[in-house]
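Visitor: this is the structure alone, sequence omitted:
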């Protein structure tokens, strides 16, 4: 018996790489996350895919120094992204709870992992470019800046997927809102149409006749047209004006704030860059002996500016 996934694609089609599915069928991935169907296998696949891709790219970063730095960076680059996820995940989850969005912890993990998986796959795609400049440029400062720019570009593209996924979740909640909105209160049903035979008859009295002797002429009152047994009159609705605007969603369910998501993305970037500075070196400074970690001090941004100054100063 074959099964079908939320995106409408058969289970056999999910044999493709998870990154390929994200890029080819992102709407199906968003629907799977919205429906919370088979999220745990999806999360496992994304963790494995992103860890392998980042490990291979970390080995490329360390190739400028030696095999010890290759092994160190191979472990530290996946650790950098996954630890940043663990640090920033509670903030994203609580932001959504505070503003009423029903985003479960597993859905939040899946959304962020989609972003990290895309970032990791793109960095791996840039690995041949990085190796090419490692061989041809022979400049530590240039090599470091090149790879920082590659990681920054890939992270920006990956975070756009996070924004797209959150927007898909919001659209799903807004589609559910009209169905869950309370129906406006209706006034008591007006009486049914009165048959023409039961309408009181009007008597026409000719001039010079008395009511007792005058002939009578029955004039039937016009019947009120009825539609489905009810008179054709505009129905009366009772309710506050808010019911006639945008339909309210289910109680306690509102779209996630996209503005807060952008703030969270900035937080994610600051935490990631500072954690990268804490876990350094990734490249290995040719002027210093090998070390798994360096002493704490300074910031990532100050070191980046110093590197640019040394590169431009020759």
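Guide: It's in. Since the model is a prediction, treat every value here as computed from it, not as a measurement. Numbering: from 1, shown residues only.
Visitor: rest of the way, CA atoms for contacts and neighbours
Guide: OK.
Visitor: residues contacting the helix or strand containing residue 272, please?
Guide: Element membership for residue 272, per DSSP states H and E: helix 258-279. If you take CA atoms under 8 Å, 6 or more residues apart in numbering as the criterion, helix 258-279 is touched by 76, 80-81, 84-85, 88, 91-92, 95, 159, 163, 166-167, 293-294, 296, 299-300.
Visitor: so which of those are in helices?
Guide: If you go by DSSP state H, those have 76, 80-81, 84-85, 88, 91-92, 95, 159, 163, 166-167, 300 in helices.
Visitor: format the residues you listed as CSV; extra columns: neighbour count and distance to residue 33.
Guide: Below are the ones in helices among the contacts of helix 258-279 laid out as CSV (neighbours: other CA atoms under 10 Å; distance: CA to CA, whole Å):
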residue, neighbour count, distance to residue 33
76, 22, 29
80, 19, 25
81, 21, 21
84, 19, 21
85, 18, 18
88, 18, 19
91, 14, 19
92, 21, 16
95, 17, 18
159, 22, 17
163, 18, 14
166, 24, 10
167, 17, 12
300, 16, 35
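Visitor: which one of those residues is nearest residue 14?
Guide: residue 166 (22.7 Å; CA to CA).
Visitor: list the contacts for that closest one?
Guide: 111, 256, 258.
Visitor: got a winner among those for most neighbours?
Guide: Neighbour counts for these peak at residue 111, which has 24 neighbours (criterion: other CA atoms under 10 Å).
Visitor: tell me the SS of that one?
Guide: With DSSP: H, G, I helix; E, B strand; the rest coil as the basis, residue 111 sits in helix.
Visitor: can you mark which positions in the helix holding residue 272 are buried?
Guide: Within helix 258-279, the residues that qualify as buried are 261, 264-265, 268-269, 271-279, counting by 16 or more other CA atoms under 10 Å.
Visitor: okay, the ones in helices among the contacts of helix 258-279 in CSV with distance to residue 36 next?
Guide: Below are those laid out as CSV (distance: CA to CA, whole Å):
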residue, distance to residue 36
76, 31
80, 27
81, 24
84, 24
85, 20
88, 21
91, 21
92, 18
95, 20
159, 21
163, 18
166, 14
167, 16
300, 38
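Visitor: next up, a second structure to put side by side with the first:
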């Protein structure tokens, strides 16, 4: 029988073609370790190759450095932010496991990474033809932002699918116990052949405990989408600051190779300065 999760190289095709199947697999917690390893392999390779294109603006040493640092950036950001997402989930009573949370975020990173790699030929084309370091830098920042936004749409879609499943399960009527048929002229409790026949106790519905149909019982709530959006902002801030700490990824052509630079300034200030230099000529 064929492997349902596919190979590492083809996992991105499954993510794009069979999203509902991926969400079902995460909901059922089926083969998540295998799926996560495949996505990790695919995303690390894609980011490494794109990192080599970024570093090519400064030469072979910078290309090798960025080949290692770009996947490290994404995976380190994941390691820093995953506990926060899981704790948010616990505080608000949702039932998202650590492995489910990890798989959801790896879907985001994998989609981002492979789409970024798809832009590599365009980035390389402008590196060769434009001969403008500020333009090359802003172009690739824009590519990373665009692909990250697409990847985050997968994260929100996955969380929405998990929430819908949780609500659907909660709205299902519970199975009724087997009924005991009593003659119409007998009371609810009657003796026949020495045995006591009792009418089944009424089944508690969600409305009996203060809820409405389609709602979860107290203490069993879906993940908060508002908190997810807050976490996404946190992930973005951590990622950009970590990128600034691990710089350079591009490497200015007029400067010697550096593995790391001294910590100072911010990512956002540097982008504004780059825009200013590009506009000012």
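Guide: Okay, I see it. Just so it is clear, the model here is predicted, and its values are computed rather than measured.
Visitor: and the TM-score between these chains?
Guide: TM-score of the superposed chains, computed with TM-score structural alignment, normalised by the length of the second structure, equals 0.86; 261 aligned residues with a CA RMSD of 2.6 Å.
Visitor: what is the nearest of the contacts of residue 166 of the first structure to residue 238 of the first structure?
Guide: residue 256 (31.1 Å).
Visitor: map that closest one across to the second structure for me.
Guide: Alignment note (TM-score structural alignment): residue 256 of the first structure maps to residue 223 of the second structure.
Visitor: spatially nearest residue to the most centrally placed residue in the second structure (excluding sequence neighbours)?
Guide: In the second structure, the residue lying closest to the centroid (CA atoms, centre = their mean) is residue 105, at 2.4 Å. Nearest in space to residue 105 of the second structure, with sequence neighbours left out and distances taken as CA to CA, 6 or more residues apart in numbering, is residue 155 at 6.5 Å.
Visitor: can you give me the strands in the first structure?
Guide: 185-186, 202-203, 218-219, 226-227, 230-231, 237-238 (DSSP state E).
Visitor: looking at these, which is buried most?
Guide: strand 230-231 (a mean of 16; mean count of other CA atoms under 10 Å).
Visitor: returning to that earlier point: tell me the contacts of the equivalent of the residue nearest to residue 105 of the second structure over in the first structure?
Guide: Matched to the first structure by TM-score structural alignment, residue 155 of the second structure sits across from residue 162. Residues counted as contacts of residue 162 of the first structure (CA under 8 Å, 6+ apart) are 111, 112, 114, 115.
Visitor: can you check residue 293 of the first structure too?
Guide: 278, 279, 280, 281.
Visitor: what's the second one aligned with over in the second structure?
Guide: Following TM-score structural alignment, the counterpart assigned to residue 279 of the first structure within the second structure is residue 246.
Visitor: tell me where the second structure has helices.
Guide: Going by DSSP H, the second structure shows helices at 11-17, 19-28, 32-55, 60-91, 98-118, 120-129, 133-171, 225-246, 267-280.
Visitor: got those helices as JSON lines, with distance to residue 197 of the second structure columns?
Guide: Below are the helices of the second structure laid out as JSON lines (distance: least, CA to CA, whole Å):
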{"stretch": "helix 11-17", "distance to residue 197 of the second structure": "56"}
{"stretch": "helix 19-28", "distance to residue 197 of the second structure": "40"}
{"stretch": "helix 32-55", "distance to residue 197 of the second structure": "49"}
{"stretch": "helix 60-91", "distance to residue 197 of the second structure": "45"}
{"stretch": "helix 98-118", "distance to residue 197 of the second structure": "47"}
{"stretch": "helix 120-129", "distance to residue 197 of the second structure": "75"}
{"stretch": "helix 133-171", "distance to residue 197 of the second structure": "31"}
{"stretch": "helix 225-246", "distance to residue 197 of the second structure": "50"}
{"stretch": "helix 267-280", "distance to residue 197 of the second structure": "76"}
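Visitor: and residue 205 of the second structure, which of the ones you listed is closest to it?
Guide: It's helix 133-171; of the helices of the second structure, that one is closest to residue 205 of the second structure (CA to CA) at 9.5 Å.
Visitor: ok now the closest one, how far from the chain's centre?
Guide: Relative to its chain's centre, helix 133-171 of the second structure lies at 7 Å (CA atoms, centre = their mean, to the nearest Å).
Visitor: what of stretch 220-227 of the second structure?
Guide: Taking CA atoms, centre = their mean, the mean C-alpha location of stretch 220-227 of the second structure is offset from the chain mean by 15 Å.
Visitor: how long is it end to end?
Guide: One end of stretch 220-227 of the second structure sits 16 Å from the other (CA to CA, to the nearest Å).
Visitor: residues in contact with the nearest residue to residue 127 of the first structure once chain neighbours are set aside?
Guide: Nearest residue to residue 127 of the first structure, sequence neighbours excluded (CA to CA, 6+ apart): residue 57, at 6.1 Å. Contacts were defined as CA under 8 Å, 6+ apart; by that measure residue 57 of the first structure touches 74, 77, 123, 124, 127.
Visitor: again, only this time at 7 Å
Guide: Applying CA atoms under 7 Å, 6 or more residues apart in numbering, we find residue 57 of the first structure in contact with 123, 124, 127.
Visitor: no further questions, thank you.
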